[in-house]
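S.K.: kindly return the folded structure for what I paste below:
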Amino acid sequence: MWWPLVLLYFTLGVILVYSYVQWTRRKMYAMLATMSNPKSLPVIGHAHKFFNVTLADTLQYFGSFPSPVCIHMGPLPHVAIFDPESVQVVLNSPDCLQKMHQYSFFWVPRTLLCAPVHMWKGQRKALNPAFSSAIIGKIVPVFNKKCEKLMHILDQYVGKQQKDCTVDILKCTLDQIYETSFECEFNMQLSPDGEKTLDIFENFMKLASERICTIWKYPDLIYQWTKAYKKQLSCIDTYYDTILEKVARHIDIDKRINEVNEADNSTKKHNFIHCLSKYLRSQGPIPREDVLAHFCLIVFAGNESTAKTVSTAMLMLAMHPEIQERCYQEINTVCPGENQYISAGDAANLTYLEMVIKETLRLLPVVPVLGRTATSDVKLNDRHTIPANTGIVIGTFQIHRDPKIWGPNAERFDPDNFLPENVAKRHPYSFIPFSAGPRNCLGVRYAWYSMKILLAYIVRQYRLSTTLKLDQVKVAYGVLLALKDGYPVSLEKRK
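M.R.: As a prediction, this is how the structure comes out:
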């Protein structure tokens, strides 16, 4: 029989391939051996730790080991870091500017989120002016206008049962983005397109999250045959073909790209759509889907994190009435009157409200984990070096709750954590809700003004309460952090 011979050759082949891989990776394995190495399973490594659990639970498990921690997703090693010193090294290293491969699962490959470093540098330089202080000052009136509309919508919930207002807030921030970034007044708060956009984003992100936590779906050759791929494709096609094409036609993007005035230096002409048009023109002919991908990213990135943070802050204030009252007193002092316009200067002076938002982002960061790839060996300290071509996972959620950094009450909601004297005692990379270093969030200034003005309007108009307690809050599964039981609050109109 020839079967024993085939089996022998097959076994020898497997041994040879395994030996070759081990030999070529010997330097990498030696570096990883100096790190914490939790017990793993053959073939799948630590992939089972991601099954049917929340991302918070997974981070808590790996964060229980001394940082850095070696994580094996199948044959692919990753390094997870949970200490601010290592985070500072990674986020500022020119060899860690590349995003992890998993970012490609969001289907915007040539945008700021996950573009190769050489492409990202050009995009960042081109789009930076769109988020300058001068531009933010010009768009604050739009924030106010959309917030006033939201107040009329929220009035219908006054005196009724607890309500999760997240969808209404998401539509408000969506409205802000379309007008401030694209000069489109689509009235998303009342339009069916607003609801449609949110449904598309929710379904798409759920599928992307599942893929990130399911290692066999990583290879595109396999994933493109799954039902999940077809659903993701349907989501993106629907959004591109309906909402974003409507935006493109409204602003006549093709004409803008071809006729953008390079010599025009007025403030108005440095908004997002102008800067993007100028950049796209410099790239020569560019596929239509790439143009729409840039649109998609700015809408999603600017909408989800801002609205979810405001919803979470509302819930935190509802749980802590004494903190809510202090916010209300500050808002009344800085910008008194139920309907008074909140200027950029007013927003900057709402220092306690900012501390509340920061504490919200500390305890429940919308982006609980960051990912980079080391393109060369990166020395963290005298003991540990991250090998080249290794994925790096930064556990923001775990760092933000580390008792060694935040003290024995790290799980408690306390805005005083961000008093200047307390901030000065901590490592600057102990708090990284918008990432940090050269490849941090481009729209962080936009987000801060949007969140502060929106939350100020809400607290000024309504007294918030809830039956939910902080120790009852459960984190939902996903790449973006959400709450399993939503954000239920009761609204009472302030006298």
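S.K.: when you work out contacts or count neighbours from here on, use the C-alpha atoms and nothing else.
M.R.: OK.
S.K.: quick one, strands of the stretch 51-200 of the chain?
M.R.: Taking DSSP state E, counting those that start in this stretch as the test, the strands found in the stretch 51-200 of the chain are 69-73, 76-81, 98-99, 163-164.
S.K.: kindly reformat these as CSV containing mean neighbour count.
M.R.: Output for the strands of the stretch 51-200 of the chain, formatted as CSV (neighbours: other Cα atoms under 10 Å):
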stretch, mean neighbour count
strand 69-73, 23
strand 76-81, 22
strand 98-99, 20
strand 163-164, 16
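S.K.: could these go into JSON lines alongside distance to Trp107?
M.R.: JSON lines is the format used below for the strands of the stretch 51-200 of the chain (distance: least, Cα to Cα, whole Å):
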{"stretch": "strand 69-73", "distance to Trp107": "21"}
{"stretch": "strand 76-81", "distance to Trp107": "21"}
{"stretch": "strand 98-99", "distance to Trp107": "14"}
{"stretch": "strand 163-164", "distance to Trp107": "30"}
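S.K.: Ile405 is nearest to which of those?
M.R.: Of all the strands of the stretch 51-200 of the chain, strand 76-81 sits nearest to Ile405, with 14.6 Å by Cα to Cα.
S.K.: what residues does that closest one touch?
M.R.: Contact with strand 76-81 is made by 62, 67-72, 87, 386, 390-395, as judged by Cα atoms under 8 Å, 6 or more residues apart in numbering.
S.K.: another one to check against the first:
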Amino acid sequence: FITYISDGQGSCYMSYLEGFRMWERFLLWDIRIGPHVNYCIVLLVPFNLDDVQKILDNCLEKDYSYKFLQTWLGNGLFLWKLHRRLLVPIFHNRIIEDYIDVFGTQGSVLVERLQGEVGRPEFDFGLFFAESNCFTETAMGEKMDVQHNPNTPYLRARNTVMSIINMRLFKPWLQPDAVFNLTSYAKIQKETGNDTTALVISYVLMLLGCHHKEQDQVYEELKSIFGDSQRLPTKEDLNKMDYLERVIKETMRLYTAEPLGHEVIASCTLPAGVGCAVLPFVIHRDKTIWGPDADSFSPDRFLPEHCAARHPCAFIPFSFGARNCI
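M.R.: As a prediction, the model looks like this:
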């Protein structure tokens, strides 16, 4: 975890590269030590899929580390019994379909911005701004247009809070509230999100740029749906994007946007209250599950016939069980 102790601000790519190197160390532990690893004494890290399923099916309480997110997110995602029944219908397909035009419009704006970057050796995709526009317009009913005006009070406050949250997660001496509340960071946090969608899209674009055959297949699939039209996609169009869906799933397997999840065991064969860390990044690259080419990019792993024969916890980019991501 030494990589995360610094306050320095490097490139996003380098930060996540260092992060994935850390998860690769966990993968080596799985290979060399076995199906269970006790990490830092306080956490059990299961690698056996049956154990992972048992844990995620039976624990409803999040680990103590999630409390650092409550300042930003409130209790909505943490008070499971109270809010789950209210939140799930909001993400039903029928509701999401009403916002397809919003997603399409913001995607078109992003494409226009990217066209202006053609020929430059290095530039920021700006995917987070497109995602933020989609979120604020659909969830809040507010058109912020941060793709054209990224310097908004909301984004400045959000970035500040996320920096403080990440710092507390990886600096143990700032985790006790009694200590943290004495620092200037506590005041800043009172006065003022890891964005999985933007991350996944970034990784999709990176992998397609590195694998021209798969990129051409995605292009041909979209060309067969849209032709030369510039129209926005419809629900029917999305249902035809079979290969693109496999590409996205394979991307989430290799580059899991949330590579770590903390849970607290209520009972089972472990003492009550034991913390467990489920590592999708390690599970998604386990060669005993995905074969000797587990580190390779192969979207056809997600053909229906291959998925049907796979353990339900072999692919868990959104976690698993009652407390999975909605």
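S.K.: any idea what the TM-score is?
M.R.: TM-score of the superposed chains, computed with TM-score structural alignment, normalised by the length of structure 2, equals 0.87; 311 aligned residues with a Cα RMSD of 2.4 Å.
S.K.: circling back to that earlier point, for Ser311 of structure 1, find the nearest of the strands of the stretch 51-200 of structure 1.
M.R.: strand 163-164 (8.2 Å).
S.K.: check which helices and strands the closest one sits against.
M.R.: For strand 163-164 of structure 1, the packing partners by 3 or more Cα pairs under 8 Å, 6 or more residues apart in numbering; DSSP states H and E come out as strand 488-493.
S.K.: ok, now which ones touch the counterpart of Met144 of structure 2 in structure 1?
M.R.: Correspondence of Met144 of structure 2 to structure 1, assessed by TM-score structural alignment: Phe186. With contact taken as Cα under 8 Å, 6+ apart, Phe186 of structure 1 is in contact with 175, 178-179.
S.K.: out of these, which is nearest to Leu198 of structure 1?
M.R.: The nearest member of these to Leu198 of structure 1, counting by Cα to Cα, is Asp175 at 12.0 Å.
S.K.: structure 2: which residue goes with the closest one?
M.R.: Residue pairing (TM-score structural alignment): Asp175 of structure 1 is matched to Asn133 of structure 2.
S.K.: how about Gly345 of structure 1?
M.R.: Counting by TM-score structural alignment, Gly345 of structure 1 lines up with Glu236 in structure 2.
S.K.: try Val87 of structure 1
M.R.: Matched to structure 2 by TM-score structural alignment, Val87 of structure 1 sits across from Val52.
S.K.: tell me the spacing between its match and Val218 of structure 2.
M.R.: 33 Å (Cα to Cα, to the nearest Å).
S.K.: could you do Val264 of structure 2 as well?
M.R.: From Val264 of structure 2 over to Val218 of structure 2 the distance is 41 Å, taken as Cα to Cα.
S.K.: do the same with Ile248 of structure 2
M.R.: From Ile248 of structure 2 across to Val218 of structure 2, the span is 11 Å (Cα to Cα).
S.K.: contacting residues around the residue nearest the centre of structure 2?
M.R.: For structure 2, the residue sitting closest to the mean C-alpha position, by Cα atoms, centre = their mean, is Ala257 at 2.8 Å. Shown in contact with Ala257 of structure 2 (Cα under 8 Å, 6+ apart): 196, 199-200, 317.
S.K.: what do you get if the cut-off is 10 Å, keeping everything else the same?
M.R.: By Cα atoms under 10 Å, 6 or more residues apart in numbering, the residues touching Ala257 of structure 2 are 194-200, 203, 251, 280-281, 317-318.
S.K.: same thing with Leu155 of structure 2?
M.R.: By Cα under 10 Å, 6+ apart, the neighbours of Leu155 of structure 2 are 129, 132, 146, 161, 193.
S.K.: these, buried ones only, as a PyMOL selection?
M.R.: Per 16 or more other Cα atoms under 10 Å, the buried members of the contacts of Leu155 of structure 2 correspond to this PyMOL selection:
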select buried, resi 129+132+146+161
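S.K.: which single one of the contacts of Leu155 of structure 2 is nearest to Glu97 of structure 2?
M.R.: Of all these, Glu97 of structure 2 sits closest to Ser132, with 18.2 Å by Cα to Cα.
S.K.: buried stuff in stretch 223-235 of structure 1?
M.R.: Along stretch 223-235 of structure 1, these residues count as buried under the neighbour rule (16+ other Cα under 10 Å): 228-229, 232, 235.
S.K.: can you check stretch 302-316 of structure 2 too?
M.R.: Using 16+ other Cα under 10 Å as the test for burial, stretch 302-316 of structure 2 gives 302, 313-316.
S.K.: noted, bye for now.
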